[in-house]
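> take a look and give me a structure for this.
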Amino acid sequence: MKIYIIKGKVLSAIMVLSTLFTLSCEEDFLDKNPLTEISSPTFWNTQNDADMALAGCYSRLNTSTFNFHSMSFDVLGGEVSRGDGNAQNMALGLIESTSGGLISSVFTDCYKGIASCNYFLANIDKTPISASTINTYKAEVLFLRALFYFTLTDYYGGVPLYTEPFENIDEAKVAQSSKTEVINQVISDLDVAIAQLPNTDYSSSGHAVKGSALALKSRVLLFQEDWSGAAAAAQQVMTDGKFSLSNDFKNMFLKYGQDGNPEIMFSTRYLNPDNSSQQDIQIEWWGAWHPRAELRDAFECTDGLPISTSPLYDPNNFKSNRDPRLEFTLKPFDDPAIKASGEVVDYAYNTPSSTGLMPTKGADVEELPVDYSTKSEQDWILIRYAEVLLNFAEATNEISGPTTEVYDAVNAVRGRPGIDMPPLPAGLTKDEMRARIWNERRVEFALEGLRFGDIKRWKLAETYLNTLVEPDSGTPRVFNPAKHYLWPFPQSEMDVNPNLQQNPGY
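Prediction:
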């Protein structure tokens, strides 16, 4: 069973509680913060009220920050050209507080989610339902709040930290907390979630579970270079055995392979016709994202060697003898689609690809030909078990080098059924294993929006991104390490919150 926001049901309740779940997209989020008078005798009175309020918190994931638009973060990570939300301009170093686009949307999307979570946590105890149910619901919402705050820290560093609804706008005008303080709150929220959430699979319910929270904790700690903490959280997921690798890599990103999938640990969920997205329209018709040759060339040949050394590599047919994940990730612009029936269908892209490549991951060819009536319902995966394995491998390698456990975790990802890449060679040094893990993350999570965060935390952003030029214009990319590791706070936030200090360089 999935969580869906169905028109006429949940959405109508959210409209009644508009200041609880809806914050204006045009104005600063501070102007529409939940107010105390919403807590009235007409709500928080039944199980149904609690369920609708919980669904409202989950609905905050249905934004560009947490759905297929995440591919625009891969523009910033050097894997893709074009994109939306001004990602291309940002990749050229054109980043200012007035830039709008991603600078504003990530900030707004996350704080809308935080406001809904805080209001839920402040009021759910009023509902006459069992204490155990309330504790589980609180744990789910704390998990969501942790996800929102961690996302903010990855882009802005320290941010204003709110853990309760505020009574008026003036209460919200606070300076940012340090990144360490925000991360401490994230870990605190996740620890409560881990203790209270059921230790079950995720896909059958769509609700965050213990494994979801442990996996997110592992990611958060990995980003802080807390190797032992990241490894321990990942190890607990592995030991609990509630998740495993999917044996159908391609369909894991399509609706056909998502229900009951043992690898999916958390996702933004969709269901036609009332809760749909434009994923196929924008990937298969508008052609919004163009994978770069650098990403294409990162995939090994089937002998486990890079294309620079493998005798199997054919520069005239780059798809031949390559890691199967390459074909499941991207394709030549002119290649047609082949449906399950064997029917060959041409894509009808609006514009040619600037790189000669187009995405295939998450693109449902059964929907072709695509037009404005197309409604996509594939869920956007935010956390999956392969990340847990690679988090464990990376953290453990940093602690003790390439142990047997490190090899086992990486080789499990490489050797999943249907991919069957050869195991890593024995005898790797710690540095060599680190390089292999970094590349494994790159190809495994390609076009899933994770690359930019990875190259920033590895301190590779300035050394890699500044070597790139745009394939259609020859314009060089610009990443200034003195400022671009953090984004500026949107100018609209600076204007209404005089206590907010702008990030350095902006």
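
> only C-alpha atoms from now on, for both contacts and neighbour counts.
Will do.

> which stretches in this structure count as strands?
80-82, 264-268, 289-291, 330-332, 337-338, 344-345, 357-359, 380-384 (DSSP state E).

> does the fourth one pack against any helices or strands, and if so which?
By that I understand strand 330-332. On a contact count with 3 or more Cα pairs under 8 Å, 6 or more residues apart in numbering; DSSP states H and E, strand 330-332 meets strand 357-359.

> who touches the strand it packs on?
Strand 357-359 has contacts (Cα atoms under 8 Å, 6 or more residues apart in numbering) with 283, 287, 289-293, 329-333, 447.

> now these as TSV including neighbour count and distance to residue 80?
Formatted as TSV, the contacts of strand 357-359 follow (neighbours: other Cα atoms under 10 Å; distance: Cα to Cα, whole Å):
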residue	neighbour count	distance to residue 80
283	23	13
287	23	12
289	27	6
290	24	5
291	29	4
292	22	5
293	14	9
329	23	12
330	22	11
331	21	13
332	17	14
333	18	14
447	28	8
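
> check these and tell me the two furthest apart.
With Cα to Cα as the measure, no two of the contacts of strand 357-359 lie farther apart than 283 and 293, at 17.8 Å.

> pipe the strands of the chain into a markdown table and attach distance to residue 92 per row.
Converted to a markdown table, the strands of the chain look like this (distance: least, Cα to Cα, whole Å):
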| stretch | distance to residue 92 |
| --- | --- |
| strand 80-82 | 11 |
| strand 264-268 | 30 |
| strand 289-291 | 16 |
| strand 330-332 | 24 |
| strand 337-338 | 33 |
| strand 344-345 | 36 |
| strand 357-359 | 21 |
| strand 380-384 | 27 |
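
> second chain to compare with the first, below:
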Amino acid sequence: MKLKYYISAVLLVTSMMFSSCEEQLNEDVFSQLDPGALFNSANGVERVLFGAYRDAQITDNFGGNIWFQEEWTCDHFWETGGAVNLQATVMLAFTWDASYPTHWTGLWNNCYYSVRNCNLVLENIDQSPIDDATKERLVAEARFVRASAYYILYTMWGPVPLRLSTTGDLAMARATDAEMQTFLEKEFSDVSSVLPARDTPGYQYGRATRGAALGYLTKFYLNTMQWQKCADAAKDLMDLNEYELWPDYTTLFTVDNETRQKEFVWVYPCSTQGPGNEFMNGAFPPQFKSTVDGSIVFKENMRNWARMDRVMDSFYNSFDPADERRALIISEYINTAGNTVSLLNNNNTRSFKYVPDPDAVGNSHGNDIAVIRYADILLSRAEALNELNGPTQEALDLIQEVRDRAGLTTPLVLGDYTKETLRDRILDERGWELYAEKVRRQDLLRHGKFISSAKARGITIADEHHKLFPIPQTEINANPLCEQNPGY
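Below you'll find the predicted structure:
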């Protein structure tokens, strides 16, 4: 069974528990929520742990949240229309503050809901009648999910209150940067030796694996610019021999191939029954009927939001015309009147990277959300090697492996690059490979181009304090020891 369907079942059970009639609000219902009763069974442990998975997954859905910060603040995407247009306008213009966009409170809270559930598991699992091997794995899963939630918080806000117990004071100061980095490194490193392999028989797709832990460790080292550790963690993941590039980029993100390919290192599983992938709802252009070649057809079970997520012309035009990855950005389409509509030259092309699920139910498509891909790991090691030693043949070979899959088979030549020019080339390659995967802001920050890129787009107010977001004002009000980020 996929984790996505288990999570859907957990959501259903939970909703039944909380939406029952008045006569059911009795001691039996409350006992289901009491840790002493809940952790007396293996099923109870699983329910709480899957709640933590669920909160992390909802946090990273394309309906909002991380997409807003990681893409709309950068140079690939922009948005108009729909219910989120006011929030998009703020993100695009760098005019956010601690009280707005209000979705920050939801993002912050969902991360801490996930942390809370993981802490509940870690504090109570010893009382559960579970064999030692299973208990060790579940503890590793809880530590992994908790660390992944803190990783999101750290990349958005910097160090945050590090809540590792459900019994601590509500008023808690933020951890230091050193404490935050030490925690994340230790958690991902420790569990990477305990979590099962990707293809462990009977292990549910979508649960934490040793590869996912090494993937997060690679990304953590990359974005904190710990180059040798990044190169080593990436190599450790590669040496697992559990992952490989899917041969066809244009079909990598389809529902049909999500469990066939071995490229997704870590995903948030999505289901048409929810939580679903909502990317395409904002990607469809107005009155979309089909692509010009007829390969994608809008069906009545799908939704086309008023929200319009658009691709910048500068990014679309930066692709080599032979690059197969550009094929997932449509530049024209057939509308419901049967006319061909061009999307070129008005910052209006659309990413169809998550190819629509033909069995979508309303807003929910079943395409799993790729959080870490093997291609990212290859490019991360290439970047780390270049920062350590300058251009090397190994670094170019890693980049070329990704380019070959995109149909760009002319090899890169070692003598054509300096350390600085290869650094810029890697940033470009990451953009072409990983667009719409919510890594662009982190990439621009690491390369020292987040603020300069914004200024080049005419955002004159962009300055250093925008590198971190303001902690939600609701948290500042509730936690007097939590200091706001500078500039807000």
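
> can you calculate the TM-score here?
Once superposed, the chains reach a TM-score of 0.84 (TM-score structural alignment, normalised by the length of structure 2), with 448 aligned residues with a Cα RMSD of 3.0 Å.

> what residue in structure 1 is paired with residue 436 of structure 2?
Matched to structure 1 by TM-score structural alignment, residue 436 of structure 2 sits across from residue 447.

> so who does its match touch?
Residue 447 of structure 1 neighbours (Cα under 8 Å, 6+ apart): 71, 74, 79, 329, 359, 361.

> same check, this time on residue 4 of structure 2
206, 269-271.

> cutoff 7 Å now
Contacts for residue 4 of structure 2 (Cα atoms under 7 Å, 6 or more residues apart in numbering) come out as 269-271.

> which of those tops the neighbour count?
For those, the largest neighbour count, defined by other Cα atoms under 10 Å, is 28 neighbours, found at residue 270.

> residues touching it, list them.
4, 276-277, 366-368.

> swap the cut-off to 8 Å and go again
Neighbours of residue 270 of structure 2 in contact, by Cα under 8 Å, 6+ apart: 4, 276-277, 365-369.

> quick check: the gap between it and residue 322 of structure 2.
32 Å (Cα to Cα, to the nearest Å).

> which one in structure 2 is aligned with residue 397 of structure 1?
Per TM-score structural alignment, residue 397 of structure 1 is aligned with residue 386.

> what is the burial count for residue 344 of structure 2?
For residue 344 of structure 2, the count of nearby residues is 17 (other Cα under 10 Å).

> measure the closest residue to it other than its chain neighbours to residue 340 of structure 2 for me?
In this structure, residue 344 of structure 2 finds its nearest non-sequential neighbour in residue 331, 5.7 Å apart by Cα to Cα, 6 or more residues apart in numbering. Taken as Cα to Cα, the spacing of residue 331 of structure 2 relative to residue 340 of structure 2 amounts to 10 Å.

> could you do residue 458 of structure 2 as well?
Distance from residue 458 of structure 2 to residue 340 of structure 2, by Cα to Cα: 33 Å.

> those two: which has the busier surroundings?
More crowded of residue 458 of structure 2 and residue 340, by other Cα under 10 Å: residue 340, with 14 against 11.

> hang on, isn't the more buried one packed against residue 291?
No: the pair residue 340 of structure 2 / residue 291 is not scored as a contact, 9.1 Å apart, by Cα atoms under 8 Å.

> shared neighbours of these two, anything?
332-334.

> separation between the nearest residue to residue 443 of structure 1 once chain neighbours are set aside and residue 234 of structure 1?
In this structure, residue 443 of structure 1 finds its nearest non-sequential neighbour in residue 299, 6.2 Å apart by Cα to Cα, 6+ apart. Applying Cα to Cα, the value for residue 299 of structure 1 to residue 234 of structure 1 is 25 Å.

> more crowded one of these two?
residue 234 (27 against 24).

> which strands and helices sit next to the helix of greatest length in structure 2?
If you go by DSSP state H, structure 2 has its longest helix at helix 132-157. Applying 3+ Cα pairs under 8 Å, 6+ apart, one finds that helix 132-157 of structure 2 makes contact with helix 42-59, helix 103-124, helix 177-192, helix 210-223.
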